[in-house]
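Chemist: model this:
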Amino acid sequence: MLKKLIFNRTFTECESEKEETKEPQKNEKVLIIGSGMLGITSAYFLSKRGCEVTVIDKDNPIRGATEQNGNTVTFIPYPAWTTMNVKQVIKDTLTFSSTPLCYFRLSLLLDSHFRFWVRKYFKNRNSESVKQSNAALARLTKFSISLFDKFIDDCTENNPDLVEYHFETLHAIYNGLSEKEIQEKRELVEYMNKFEEGTKLVSPERYDASFAYNIPLRCFNTGRFVNYMRTRLSEKHGVHFLDGEIKAVTCSDSQIKSLEYSDSNLETKTLEGFDKYVVCAGIESVNIGKMVGLKVPLMGFKGYSLNVFVEDKEIPEFSSIRMPETICISRVGYNTGGMVRVTGFADIDGNNIDPVPWRKDMLIEMAKKFVGEDAYDESKASHWVGLRPLCADDVPLIGKSSKFNNLFWNTGHGPRGITQSVGSALLLDSLISGHEIPKDLVAEDYNPKRFDI
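Modeler: Okay, here's the model as predicted:
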């Protein structure tokens, strides 16, 4: 009940803040590029305000993470991934005789986009920049989580089982830490508890680990949710969905004029006459940017997942994230169907979906470990590889383009797109409509102008 009250207060404040500012522009025509979790939540808030919303996405948006990522709403992963030492990852790739936990493809050093991204990345690795990134991530994550329960209730008409939405506790388990690293993790947990009450240290002996803590978790089937919302937004909000791949963008010095796209029949068509264009396209945002002369500082960190259906009695005792393996075991179907998702890794392998060969075997090994060798049935399993679009400073790009006055970004959330989706969409709606920014957030933290896009 407490969490519901916290949400209702936050939601009411957000709505009243809007009412105190200027009247929203009704019937504004908005085109959203991307129909993953960020595109869907953006369409929800914009259409609810009265905008005429069209959403376009590829016929099979497989490169995104919505369909097959961890499907969890939680404060993890935190802190900023800019604390990751890319130099060390490259060294490990060169020297490991066994399979590295984070693979780096050395030929990327010849790739112009990677070199552009990594220069921005290292520029944002100083202690002050990382501190600012962490604060921005913490604010957006906390704000979004506070909205999530009511958002799901509104979307499902108080029937969250439709999308397998449920609550539990995530067990974060670390192995192989030094005493210094254990102390650093203790300080991290203490800091996280300021934003997510219920984060607490637990005895690592239970897991035969170096360090462990628990944190509240919301888990749901985001693939099912997105497909459900396409129908609901179309029927209830008048949102128009198109399947197609953007091929070209026509623009003036300050305005996006039109888009050309190839539909499912490979016919070229034109979209024009929109007041606002919103890019929620994940790693595809890089290509959209190129079409209008903008270098978008996103790099796809390649992740993998495996879904397997098991008998209820074989579902793991709890959802968990395991380090240093960077593996998340999610009990997605705990209430409704027995589906377990094992997902992980963060390979720097280019903005493609070519699998690193040994990753599938590693996930199968992990899945068997947690559901049992006998319970695992490959015929009931499905495999996926996709890209988490990581911004160079690990803070998402949310807001108006610094070059085009009718272009907006809502992308670059890396591994946190699901968790941060609701808060990001509400911030985006406030920026597009000219309403007051939610008081929990600082809009400048996410402004795309920091990268001149």
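
Chemist: from now on I want contacts and neighbour counts done on CA atoms only, so please keep to that.
Modeler: OK.

Chemist: next one: stretch 284-299 to chain centre, how far?
Modeler: Computed by C-alpha atoms, centre = their mean, to the nearest Å, the chain-centroid distance of stretch 284-299 equals 18 Å.

Chemist: flag every buried residue along it.
Modeler: For stretch 284-299, the neighbour count (16 or more other C-alpha atoms under 10 Å) marks 284-289, 291-292, 294-299 as buried.

Chemist: tell me the contacts of the closest residue to G417 other than its chain neighbours?
Modeler: Spatial nearest neighbour of G417, chain neighbours left out: L38 (6.8 Å); criterion: C-alpha to C-alpha, 6 or more residues apart in numbering. L38 makes contact with 280, 410-411, 417-418, 421-422, 424-425 under the criterion C-alpha atoms under 8 Å, 6 or more residues apart in numbering.

Chemist: tell me which of the buried residues of stretch 284-299 fall in strands.
Modeler: Among the buried residues of stretch 284-299, the residues falling in strands (DSSP state E) are 298-299.

Chemist: farthest pair within the buried residues of stretch 284-299?
Modeler: Farthest apart among these by C-alpha to C-alpha are V292 and M299. That separation is 18.5 Å.

Chemist: could you look up the SS state of the residue nearest to G417?
Modeler: Recorded secondary structure, L38: helix (DSSP: H, G, I helix; E, B strand; the rest coil).

Chemist: quick check, nearest of the buried residues of stretch 284-299 to F114?
Modeler: Taking C-alpha to C-alpha as the measure, F114 lies nearest M299 of those, at 7.2 Å.

Chemist: so the closest one touches G282, yeah?
Modeler: No: under the criterion of C-alpha atoms under 8 Å, M299 is not in contact with G282, lying 9.7 Å apart.

Chemist: what touches both of these two?
Modeler: Here M299 and G282 have 388-389 as joint contacts, going by C-alpha under 8 Å, 6+ apart.

Chemist: give me the contacts around the helix or strand where Y228 lies.
Modeler: Assigned by DSSP states H and E, Y228 belongs to helix 222-237. By C-alpha under 8 Å, 6+ apart, the surrounding residues in contact with helix 222-237 are 35-37, 40, 43-44, 47-48, 66-68, 71, 155, 163, 239-241, 418.

Chemist: next secondary structure after that helix?
Modeler: Next helix or strand after helix 222-237 toward the C-terminus (DSSP H and E): strand 240-251.

Chemist: run through who's touching stretch 355-363.
Modeler: Residues contacting stretch 355-363 (C-alpha under 8 Å, 6+ apart): 304-306, 342-343, 383, 385.

Chemist: in TSV, list these along with neighbour count and secondary structure.
Modeler: Listed next are those as TSV, based on neighbours: other C-alpha atoms under 10 Å; DSSP: H, G, I helix; E, B strand; the rest coil:
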residue	neighbour count	secondary structure
Y304	26	strand
S305	27	strand
L306	24	strand
V342	27	strand
T343	26	strand
H383	17	strand
V385	24	strand
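
Chemist: to check against the first, give me the structure of this:
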Amino acid sequence: MQVIVLGAGLLGITTAYFLRQQGHEVTVIDRQAAAAAETSFANGGQISVSHAEPWANPGAPLKVLKWLGREDAPLLFRLRADMRQWLWGLQFLRECTPARTRHNIEQIVRLGTYSRQTLQALRSELGLAYDQRTQGILHFYTSTQEFDSAEAPAAQMRELGCDRRVISADEAVRLEPALRHIRPQLAGATYTAEDESGDAQRFTRELAARCRAEGVQFLMSHNVTALREAGGEIDHVEVTDDEGRFRRFKADAYVLAMGSFSPLLAAPLGIRLPIYPAKGYSVTMPVKDSSMAHQVSLTDDELKLVFSRLTTPPSANGPGTDRLRIAGTAELNGYDRDLNRVRCEAIVKRTEALFPGAGDTAQAQFWTGLRPATPSNVPIIGRSKVGRLFLNTGHGTLGWTHACGSGKSLARIVSGLAPEVDFAFTGLPARRVAPRGGAVVGAPS
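Modeler: You can find the predicted model right below:
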């Protein structure tokens, strides 16, 4: 089949790669000049199955109320005259019940575990290098209340096969000596040894290069303006190229993987995607004092920040780099992408408080991107109600974690094959599958 993938971020490129492996002729269309130039550009760097507790959980409503009006709040609803924002907020509140939280954790862990395995296999097969570290992810807590509330989600994750262990403050410092500076404030931690980190942009561009080598076509600097329907299915996609010329492209199937912009293209087709842009921030700075900088990827659950160390070894192409990437927070403010200096400086301040002198703050680079957030944090992957249109979007803060598993699963769905993971795919009957290599233990329901 001829398949057009709309979007050249993590989700679009992984989908394109696995579609090509299934034997399809693939074309990727994106408005940017290069892959991973927007939301995948400078994210937190974590492949974190352990980050499965959604923003919408029983403790969230009170926190959101407490944070209202605070420019440095981890989750900031900047209320607007925007019906989509208000509807999304109401759906978010409905997802905050204990039952919905448990259900959503289950979906997120299943997809995350499968995706991490898929990434590891792909890395081994292709020899990809993207500043990866396989030292696990450590969630640390400086609030006893927050630490205590983490135990139940961690227990559920362990039941689902994600070994997120609850550990003491002393063990946390043993695993990551850079935490010694705040040892008196540490209430405890959790540690997931199987989780990883790495540069999502570098990975995406490396994989895009492999896609080109395999025959995938790229139409970059082409802005997608509309999907046109005829007879209950997509007939063609309309774009404008870098010179402003109008063009149409036809295919046998279309994949919508345009992140926060997916709902805008889907709405004229009568598809209401529960996705709203959640603006996230990141800071990247060179390592200044290696003895103070962390080696293990870290998560500060209280302030919703993640810390990764991205080290590129010296090579024939350059001397190498060693840098810190700190990312997080979410601001619901429509499609605004202006950098809020207060929020940027809050991230730097927290980093300095935790790891004084570790990074060169004078050379800090700030970035913001629009995460495509669903109220549940569960992405939308599968068939749409419009013929020949498939969806791979709504991954929120876990696009890097879920990218490879989502891309491979959607490629199988487009090819008429069953996904290998038990997940609530859109437009498919619910099904139960055994772990990879096992027998099917359930049937469609």
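
Chemist: can you tell me which residue in the second structure aligns to the residue nearest to G417 of the first structure?
Modeler: When the second structure is aligned by TM-score structural alignment, the residue opposite L38 of the first structure is L11.

Chemist: any idea what N223 of the second structure aligns with in the first structure?
Modeler: In the first structure, N223 of the second structure lands on E245 (TM-score structural alignment).

Chemist: for V296 of the first structure, see how far away that match is.
Modeler: For E245 of the first structure, the distance to V296 of the first structure equals 18 Å [C-alpha to C-alpha, to the nearest Å].

Chemist: next, count neighbours for the equivalent of V49 of the second structure over in the first structure.
Modeler: Using TM-score structural alignment as the criterion, the counterpart of V49 of the second structure in the first structure is F75. Around F75 of the first structure there are 23 other residues, counting by other C-alpha atoms under 10 Å.

Chemist: shouldn't F75 of the first structure be in contact with E197?
Modeler: No: taking contacts as C-alpha under 8 Å, F75 of the first structure lies outside contact range of E197: 10.6 Å.

Chemist: need the contact list for whichever residue in the second structure pairs up with V286 of the first structure.
Modeler: Matched to the second structure by TM-score structural alignment, V286 of the first structure sits across from P263. Contacts for P263 of the second structure (C-alpha under 8 Å, 6+ apart) come out as 271-275.

Chemist: what's the burial count for I33 of the first structure?
Modeler: I33 of the first structure has 27 neighbours, counted by other C-alpha under 10 Å.

Chemist: so the one helix or strand L391 of the second structure maps to matches what in the first structure?
Modeler: For L391 of the second structure, the element it lies in under DSSP H and E is strand 389-393. Counting by TM-score structural alignment, strand 389-393 of the second structure lines up with residues 407-411 of the first structure.

Chemist: that stretch: how far from the chain's middle?
Modeler: 14 Å.

Chemist: in it, what counts as buried?
Modeler: Residues of stretch 407-411 of the first structure classed as buried: 407-411 (neighbour count, 16+ other C-alpha under 10 Å).

Chemist: which among those residues gets closest to M366 of the first structure?
Modeler: Of those, the one sitting nearest to M366 of the first structure (C-alpha to C-alpha) turns out to be T411, at 30.6 Å.

Chemist: counterpart of E187 of the first structure over in the second structure?
Modeler: Under the alignment (TM-score structural alignment), E187 of the first structure maps onto A152 of the second structure.

Chemist: SS state for its match?
Modeler: What three-state DSSP gives for A152 of the second structure is helix.

Chemist: residues contacting it?
Modeler: By C-alpha under 8 Å, 6+ apart, A152 of the second structure lies in contact with nothing.

Chemist: check L298 of the first structure too.
Modeler: L298 of the first structure sits next to 117, 283, 286, 389-392, 412 when contact means C-alpha under 8 Å, 6+ apart.

Chemist: still touching in the second structure? Go through those residues.
Modeler: Retained contacts for the contacts of L298 of the first structure in the second structure, judged by both residues aligned by TM-score structural alignment, their matches' C-alpha atoms under 8 Å, are 117, 283, 286, 389-392, 412.

Chemist: buried among the contacts of L298 of the first structure? Need that as a selection in PyMOL.
Modeler: Buried residues among these (16+ other C-alpha under 10 Å), as a PyMOL selection:
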select buried, resi 117+283+286+389+390+391+392+412
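
Chemist: nearest to L147 of the first structure, out of the contacts of L298 of the first structure: which one, please.
Modeler: L147 of the first structure lies nearest to G412 out of these, by C-alpha to C-alpha, at 20.5 Å.

Chemist: neighbours of the closest residue to the closest one other than its chain neighbours, how many?
Modeler: Spatial nearest neighbour of G412 of the first structure, excluding adjacent residues (C-alpha to C-alpha, 6+ apart): P396 at 4.6 Å. Counted with other C-alpha under 10 Å, the neighbours of P396 of the first structure add up to 29.

Chemist: contact partners for the residue opposite P396 of the first structure in the second structure once aligned?
Modeler: Aligned by TM-score structural alignment, P396 of the first structure pairs with P379 of the second structure. Listed by C-alpha under 8 Å, 6+ apart, the contact partners of P379 of the second structure are 392-396.

Chemist: hmm, 10 Å instead?
Modeler: Applying C-alpha atoms under 10 Å, 6 or more residues apart in numbering to P379 of the second structure gives the contacts 107-108, 111, 274-275, 372-373, 391-396, 398-399, 402, 406, 424-426.

Chemist: what does Q107 of the second structure correspond to in the first structure?
Modeler: Using TM-score structural alignment, the partner of Q107 of the second structure in the first structure is A136.

Chemist: count of neighbours near its match?
Modeler: By other C-alpha under 10 Å, 21 other residues sit near A136 of the first structure.

Chemist: do the same with A418 of the second structure
Modeler: There are 16 residues near A418 of the second structure, going by other C-alpha under 10 Å.

Chemist: do the same with the one 10 residues further on
Modeler: The number of residues packed around L428 of the second structure, counting by other C-alpha under 10 Å, is 17.

Chemist: all the helices of the stretch 301-450 of the first structure, residue numbers only.
Modeler: With DSSP state H, counting those that start in this stretch as the criterion, the stretch 301-450 of the first structure has helices at 359-371, 417-433.

Chemist: again with the stretch 51-200 of the second structure
Modeler: With helices called from DSSP H, counting those that start in this stretch, the stretch 51-200 of the second structure shows them at 60-67, 83-94, 98-126, 144-159, 169-175, 200-213.
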